[in-house]
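# Just to be clear, the model below is a prediction. Sequence and coordinates:
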Amino acid sequence: MTDLATVSRFYNVSHGFTYQAYYEQVGIKLREHKSRNHWPEVLGIDEHFFRRKNRITEFCTVFTDLKKRKMFEMAHGKDFKSLTEQISELKGREHVKVVVIDMSSTYKSFAKKFFPNTVIVADKFHVLRLLTPSIMKAGKDIHGHRQELSTRRKLLCNRTNLDYFLRVEIDRYLKNHPKLNELYRWKEKLFEFYRIKGFSRAYRAFEKLTYEMSHSNLEEVQRLLRTLKRWKHEVLRYFEKGYTNAFTERMNGTAKLVQRRAFGYKSFKNYRLRTLSACLFKTF
């Protein structure tokens, strides 16, 4: 049977009874699973949208085990107080050695305080996307509408993955737009930076990259420079640890599918149980 409403009709019982029985059993199963596990050695943290209530946007924080590639826990909210209230009972946080996050100062502060023995890694894909809003905005400022949108999207792709003729088309388009051209070249330099192998080489390349950025006259590049300097150690740790949050983003995608299938949730408790069940026990 595909859903709880079908179960209710098949057994001729109320929807309330079916939902209560289902979530009780899922809760029992998850408690048994949690009792056998402790905080993982390599932890991924990311958030996704939960709902909008009284004009306030609420988020959920997802915790994943990046080494075993499993969902670990989910909490309501993303601030330090909300997270600690919900997950402080979980044991073994001293076992966490690496935490991978996007470039969020909130999660950075939380990880430093809550996990005493950890080092923080900035997620590679979030670093590569830092210039994406500036590139799209610069293209919009040129045309003022959706014209050439397909070309602007091609600017976000890794240049090494494009064929020769597409690269020629992009270069021809950028020739008449100096600001967009410069933003594109800096974006490509970030991709080149992440193709480097080894921590020592990456460190030298990072110093060279930031030095070159300091001579740019674009405010967008200067803003990127300030961000990279603020997250220098976390960015460089990727070349030492090698972890990204790709699996965590995948779990976020599963959570969004759970929301879409249910047309949203009012109760975070039920949403958490349903999402963890879908991710851990493949019940979706």
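Arrived safely.
# going forward, measure contacts between C-alpha atoms and count neighbours the same way
Fine.
# Now for Leu225: which residues touch it?
Leu225 makes contacts with Thr210, Met213, Ser214, as judged by Cα atoms under 8 Å, 6 or more residues apart in numbering.
# can you point me to the longest strand in this protein?
Ranked by residue count, the top strand of the chain under DSSP state E comes out as strand 42-53.
# Which other helices and strands does that strand contact?
Helices and strands touching strand 42-53, by 3 or more Cα pairs under 8 Å, 6 or more residues apart in numbering; DSSP states H and E, are strand 56-65, strand 98-101, helix 246-262.
# re the thing from before, is it possible to mark the buried ones in the contacts of Leu225?
Buried subset of the contacts of Leu225 (neighbour count, 16 or more other Cα atoms under 10 Å): Thr210, Met213.
# Return the closest of the contacts of Leu225 with respect to Arg272.
Thr210 (41.8 Å; Cα to Cα).
# Arg230 versus that closest one, what's the distance?
Applying Cα to Cα, to the nearest Å, the value for Thr210 to Arg230 is 12 Å.
# and what of Gly92?
Applying Cα to Cα to Gly92 and Arg230 gives a distance of 30 Å.
# Would you agree Met74 falls within a strand?
Yes: counting by DSSP: H, G, I helix; E, B strand; the rest coil, Met74 falls inside a strand.
# From Arg223, how far out is it?
According to Cα to Cα, Met74 stands 32 Å off from Arg223.
# Tell me how many other residues crowd Glu212.
Neighbourhood size, Glu212 [other Cα atoms under 10 Å]: 12.
# Kindly provide the distance from it to Tyr194.
17 Å.
# repeat for Thr64
Distance from Thr64 to Tyr194, by Cα to Cα: 24 Å.
# Those two: which has the busier surroundings?
Neighbour count, other Cα under 10 Å: between Thr64 and Tyr194, Thr64 has more, with 26 against 19.
# can you tell me which residues contact that one?
Leu43, Gly44, Ile45, Lys70, Met71, Phe72, Glu73, Phe247, Thr248.
# Put this next to the first one:
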Amino acid sequence: MDGIFNTRMNGIKKWNRSTEPLKSNVFYTCSRGFSNADAAHESGISVASVERYYHQMVMQKISHQKNRLCPRYIGIDEHRFSKKIGFVTTFCNLEKHRVFDISPGRSEAELLPFLKSLKGRKRVKVICMDMHAPYRKMVRRWFPNAKIVADRFHVIKLINLHFAKTCKLIDEENLAWGRGGLIRIMCTRSENLSSSKREKLEHYLEKQPAIKSLWLFSQDLADLFRNKGKNPPACKKLIHDLLERNEMLRASPFRPMQTLGKTLMNLAEPCGSNVSFL
């Protein structure tokens, strides 16, 4: 015979002496916080093998990350990570409800290397994000075919902010911004309030009919953005209701309400798309 023939076995790569399930088990054991010695004892291998298998699995997962395509529906948001690192931007896969990737920084200049590395940017259909103007410009430049949708969390937060400013203009003496203050209670959904806080709110609104009218209006406007999974006919009605309430905001005698109406009108497409897509 000129050579030796070895039958390939499932689960073992060429030139390897250990199975891929064993390497995966070692990787996930170490990822859960176990030491190399514990993982070696559990798998019946040496500590050096544990370290080698872990590094091999890390490189394998990195190679998979480099070749993946952008999700069709992406959520973008920034948050403060630590004092040393500062802000980071999170990209979420809204179809699978998972984090797609995290990149340091929040400006376009800081995110430039990450954005350049993304593959399949033209296949992205929808991007859900806050109403920060630099983010909208960045999305239009790097995701040309994506439709921008305003994140309902940030829209409702904006509504509550301007509602609170208006209430402070009417009754500044009795309203406080603290955790147990009336403004915090009024910005919370009524079904999420405790019985004591609900009684406190009802007692206050009885004495302040003007603020009660504003509170009912703000709750109704916020509920409008909480609608999900509507068909096209229902979306048309909701968008009509949104435009009608926006006209009421712009005609309000209170400056914070007028500002909110102008902001929502300038962001009419992203805010209206919130009802259609999410």
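That came in fine, so what should we check first? As the structure is a prediction and not an experimental result, all values here were calculated from the model.
# Dump the contacts of Thr64 of the first structure to JSON lines, plus neighbour count and distance to Ser109 of the first structure.
Formatted as JSON lines, the contacts of Thr64 of the first structure follow (neighbours: other Cα atoms under 10 Å; distance: Cα to Cα, whole Å):
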{"residue": "Leu43", "neighbour count": "26", "distance to Ser109 of the first structure": "15"}
{"residue": "Gly44", "neighbour count": "29", "distance to Ser109 of the first structure": "15"}
{"residue": "Ile45", "neighbour count": "23", "distance to Ser109 of the first structure": "12"}
{"residue": "Lys70", "neighbour count": "16", "distance to Ser109 of the first structure": "24"}
{"residue": "Met71", "neighbour count": "24", "distance to Ser109 of the first structure": "22"}
{"residue": "Phe72", "neighbour count": "21", "distance to Ser109 of the first structure": "20"}
{"residue": "Glu73", "neighbour count": "19", "distance to Ser109 of the first structure": "19"}
{"residue": "Phe247", "neighbour count": "18", "distance to Ser109 of the first structure": "22"}
{"residue": "Thr248", "neighbour count": "25", "distance to Ser109 of the first structure": "19"}
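# can you pull out the helices in the second structure?
Per DSSP state H, the second structure carries helices over the ranges 20-31, 36-43, 47-67, 108-117, 133-142, 152-170, 182-186, 195-207, 209-224, 232-250, 255-266, 268-277.
# Save the ones you listed as CSV, and put in distance to Arg80 of the second structure too.
Below are the helices of the second structure laid out as CSV (distance: least, Cα to Cα, whole Å):
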stretch, distance to Arg80 of the second structure
helix 20-31, 24
helix 36-43, 32
helix 47-67, 24
helix 108-117, 14
helix 133-142, 16
helix 152-170, 16
helix 182-186, 23
helix 195-207, 31
helix 209-224, 26
helix 232-250, 32
helix 255-266, 25
helix 268-277, 25
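# Which one, of those helices, ends up nearest to Phe87 of the second structure?
Smallest distance to Phe87 of the second structure across those (Cα to Cα): 10.3 Å, for helix 108-117.
# what's the matching range in the first structure for that closest one?
Counting by TM-score structural alignment, helix 108-117 of the second structure falls onto residues 80-89 of the first structure.
# So which residues make contact with that stretch?
Contacts for stretch 80-89 of the first structure (Cα under 8 Å, 6+ apart): Ala75, His76, Gly77, Thr106, Phe110, Phe114.
# For ChimeraX, write the select line for the buried members of these.
Those of the contacts of stretch 80-89 of the first structure that count as buried under 16+ other Cα under 10 Å are selected in ChimeraX with:
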select :75,76,77,110,114
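# and the contacts of stretch 80-89 of the first structure as TSV, adding distance to Ile56 of the first structure?
Formatted as TSV, the contacts of stretch 80-89 of the first structure follow (distance: Cα to Cα, whole Å):
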residue	distance to Ile56 of the first structure
Ala75	17
His76	14
Gly77	12
Thr106	18
Phe110	22
Phe114	26
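# Tyr184 of the first structure pairs with which position in the second structure?
Residue pairing (TM-score structural alignment): Tyr184 of the first structure is matched to Trp215 of the second structure.
# Distance-wise, check its match relative to Ser196 of the second structure.
Per Cα to Cα, Trp215 of the second structure is found 18 Å from Ser196 of the second structure.
# So between the two, which is more surrounded?
It is Trp215, of Trp215 of the second structure and Ser196, that has more neighbours when counted by other Cα under 10 Å, with 19 against 8.
# Pull the number of nearby residues for the residue lying closest to the more buried one once chain neighbours are set aside.
Leaving aside its chain neighbours, Trp215 of the second structure sits nearest to Met186 (7.1 Å; criterion: Cα to Cα, 6 or more residues apart in numbering). By other Cα under 10 Å, 24 other residues sit near Met186 of the second structure.
# wait, doesn't Met186 of the second structure sit right on Leu201?
Yes: applying Cα atoms under 8 Å as the test, Met186 of the second structure and Leu201 come out as touching, 7.1 Å apart.
# between these two, what contacts are shared?
With contacts defined as Cα under 8 Å, 6+ apart, no residue is shared by Met186 of the second structure and Leu201.
# coming back round to it: go ahead and name everything in contact with the longest strand of the first structure.
So strand 42-53 of the first structure is contacted by 57-67, 78, 96-102, 107, 245, 248-249, 252, 264-265 (Cα under 8 Å, 6+ apart).
# Can you tell me which of the residues you listed are buried?
Neighbour counting over the contacts of strand 42-53 of the first structure (16+ other Cα under 10 Å) leaves 59-66, 78, 96-102, 107, 245, 248-249, 252 as the buried ones.
# thinking again about what came up before, can you pick out the most distant pair from the contacts of Thr64 of the first structure?
Glu73 and Phe247 (13.8 Å).
# Pull up the gap between His233 of the first structure and Gln222 of the first structure, please.
For His233 of the first structure, the distance to Gln222 of the first structure equals 19 Å [Cα to Cα].
# Same check on Phe239 of the first structure?
From Phe239 of the first structure to Gln222 of the first structure the distance is 24 Å (Cα to Cα).
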